[in-house]
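A.B. asks: what's the 3D shape of this:
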Amino acid sequence: MAKAEKTLLFTLEPHPLQQKLCDQLGLEPGQLELRRFPDGESYIRITTPVNGAHCIVLADLSRPDSKYLAHVFLFETLRELGAKSVGLVAPYLCYMRQDRRFVDGEAVTSRLFARSLSSHIDWLVTVDPHLHRYQSLDEIYRRPTKVVQGAPALAGWLQGQDNVLLVGPDAESEQWVSSIAQASGHPYVIGAKQRLGDRQVEVTLPDISRYRGWKAVIVDDVISSGRTIGECVKALKVQGADTIVCAAVHGIFAEASDTYLLGTGLKALVTTNTIPHSTNEIDVSTLLTSPIRDFLNQAEGAHR
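C.D. replies: From the prediction side, this is the model:
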């Protein structure tokens, strides 16, 4: 292939951030063919010249087991075809929850996945990964990483909305919810969660009678099973809340939990565009451009 001159952005499937990042960073969309053989194996062909180009892969890594191997093939083929660098923008970073061996014999998948992914990329940008027992991604990733906070995007969406009470479903959300509240200028309360099983939780809330008639906006970083949010909705209704909305950074919506949540009486369910979904209403692209540009500048400097 002839030598490429532009920075290229590849994605294996359509993503709402693709065109936005191309427009804001002056990237050229990379073209490729992806299909499955009858036996389920992946076929990938890169049709855009990449020799001498810096390449970025934008990847939706939710439900990763069916996607990851094809991304490995893409990373390595870009290198074989002469890409100067291969960076990854994974707005949602998977395999972060298993951060220790809780029971003898368990795989600590966060470390194993990080080790594997680090061997295929030069840098990583992501949004609000699940950092519980890790202080930073640098503890497990062997390549430079940058974590973007989604809170400013949610705060921007909330600004201008009157009579809004922000609700964090559990103690883990307090630091995150308080930063959004400070930026958006809204009061907030935090619930207490008791986990009764993998799919059963109980949420209690402090007295919110002073906010009667206000819109309650439950905010969280990730919605997976949706059970915590559902219990939070019930707790709000017990206290007389009528208009209840939920806004989250990452909407995984495992097992059709979006349908379940809307059935609890939510007036609206809103997410950012980190994971493609019909609820995507909040754009995080402007938060991603600066760290991506920094990594591209570093990569270009390293090749001069």
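A.B. asks: Only C-alpha atoms from now on, for both contacts and neighbour counts.
C.D. replies: Will do.
A.B. asks: can you tell me which residue is nearest the centre of this protein?
C.D. replies: residue 92 (2.7 Å; C-alpha atoms, centre = their mean).
A.B. asks: That one contacts residue 126, correct?
C.D. replies: Yes: counting by C-alpha atoms under 8 Å, residue 92 touches residue 126, with 6.2 Å between them.
A.B. asks: For residue 259, the count of nearby residues, please.
C.D. replies: 12 (other C-alpha atoms under 10 Å).
A.B. asks: Could you also give me the structure for this second sequence? I'd like to compare it with the first:
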Amino acid sequence: MTLILGFDDYLLPAQQLAKSLSVAFKQVKLHQFPDGETKVTLPTTLPKHIIICRTLNNPNAKMTELIITAAAARNQGVKHITLVAPYLCYMRQDIAFNPGEAVSQKIIGNLLAAYFDSVITIDPHLHRINNLNEAIPITQACALHATGAMSKFLQQHFSQPVLIGPDEESEQWVKAIAQPHQWPYVIATKARFGDKNVAVSLNIKDKNKAVSLSNRDVIIVDDIASTGKTLEQAVKQIQQQAPMSISIIVTHAFFVDNALTRLKDMGVTNIWSSDSVLHSTNAFSIIDTLARQLKKINITD
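C.D. replies: Prediction:
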């Protein structure tokens, strides 16, 4: 028997995952003490294999509670623990950019490897590595993509859009969505000067052929929207080509510092995201993507 454990901050998606897998679901209870510590209470009876489902935005408190949960489950005799983290934190800092900086990807990766037998996530923010197990040193470390869910969703809304990737890293997602439908796509270049200072250059070519955005539905595709500055710069470049509409679709939605309002004020028609992070822009789900992978690797056996 397999059991999914969830938390109140990501309750509905975790319950949907349990339903998709036809397995039982129970909630981990959290109690906050006045001094900021958290008491974690698990079900009193656990099977040999559990799946802990929690997305790790706002990660600092969540990580502590997650490790306590996993350790307590081991103490109850659980033999195999799978972490399903639709958004996986601390993956961007994979090198020390300046002297003294901690390489948080390796530190958090090793921490997760010490407590979990399997880790599954969606579109982690990886830069200089190809496989998640380079960051989390366990055999079953799996990074899935939201591109299938994105493609299905976009096909329901557009017939012949043009896709835009706001930087070189976005090409893997844009290409995967565009090619099955033979949609044209363009990859911009980006220079970053700080967390909130970026410059985007749009070269309107697809496979060395000029692509007109005039009177076209244009969709910007990215893995994560944090400050929204990259998206804003891309929108400015696209608007110069007089498109019919501009939409944005991302896997992980944060849109901090009123980024959502600024983008809408710029004339963006649609802003969509997956439910990897709960947000007002959620429009499509990655739960089926996670469920298919769990079935494939026999996690529910």
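A.B. asks: circling back to that earlier point, quick one: residues contacting the aligned partner of the residue nearest to the centre of structure 1 in structure 2.
C.D. replies: Matched to structure 2 by TM-score structural alignment, residue 92 of structure 1 sits across from residue 87. Taking C-alpha atoms under 8 Å, 6 or more residues apart in numbering, we find residue 87 of structure 2 in contact with 55, 56, 57, 121, 122, 123, 124, 252, 276, 277.
A.B. asks: re the thing from before, quick one: the residue nearest to the centre of structure 1 is in a strand?
C.D. replies: No: counting by DSSP: H, G, I helix; E, B strand; the rest coil, residue 92 of structure 1 is not part of a strand but coil.
A.B. asks: Tell me the counterpart of residue 7 of structure 2 in structure 1.
C.D. replies: By TM-score structural alignment, residue 7 of structure 2 lines up with residue 12.
A.B. asks: my bad, should have said residue 257 of structure 2
C.D. replies: Using TM-score structural alignment, residue 257 of structure 2 pairs with residue 255 in structure 1.
A.B. asks: before we move on, what about residue 26 of structure 2?
C.D. replies: Match for residue 26 of structure 2 (TM-score structural alignment): residue 30.
A.B. asks: Give me the neighbour count for the closest residue to its match other than its chain neighbours.
C.D. replies: In space, and not counting its chain neighbours, residue 30 of structure 1 is closest to residue 10: 4.8 Å by C-alpha to C-alpha, 6 or more residues apart in numbering. Residue neighbour count, defined by other C-alpha under 10 Å, stands at 24 for residue 10 of structure 1.
A.B. asks: so residue 10 of structure 1 makes contact with residue 34?
C.D. replies: No: applying C-alpha under 8 Å, one finds residue 10 of structure 1 not in contact with residue 34, separated by 11.7 Å.
A.B. asks: wait, residue 126 of structure 1 sits on residue 87?
C.D. replies: No: here residue 126 of structure 1 does not reach residue 87: they are 11.3 Å apart, not a contact under C-alpha under 8 Å.
A.B. asks: Between the two, tell me which one has more neighbours.
C.D. replies: residue 87 (25 against 20).
A.B. asks: once aligned to structure 2, how far is the helix or strand hosting that one on average?
C.D. replies: Using DSSP states H and E, residue 87 of structure 1 falls within strand 85-90. Strand 85-90 of structure 1, aligned to structure 2 and superposed, deviates on average by 0.8 Å (mean C-alpha distance after the TM-score superposition for structure 1).
A.B. asks: contacting residues for the residue nearest to residue 30 of structure 1?
C.D. replies: For residue 10 of structure 1, counting by C-alpha under 8 Å, 6+ apart, the contacting residues are 29, 30, 31, 32, 55, 56, 57, 58.
A.B. asks: that older thread, could you check how far the match of residue 257 of structure 2 is from residue 31 of structure 1?
C.D. replies: 32 Å (C-alpha to C-alpha, to the nearest Å).
A.B. asks: Show me which of those two is the more surrounded one.
C.D. replies: The neighbour comparison of residue 255 of structure 1 against residue 31 (other C-alpha under 10 Å) goes to residue 31, with 16 against 11.
A.B. asks: I figured that one hits residue 46, correct?
C.D. replies: Yes: the pair residue 31 of structure 1 / residue 46 is scored as a contact, 6.3 Å apart, by C-alpha under 8 Å.
A.B. asks: sorry, back to before: and the match of residue 92 of structure 1, how far from residue 59 of structure 2?
C.D. replies: 10 Å.
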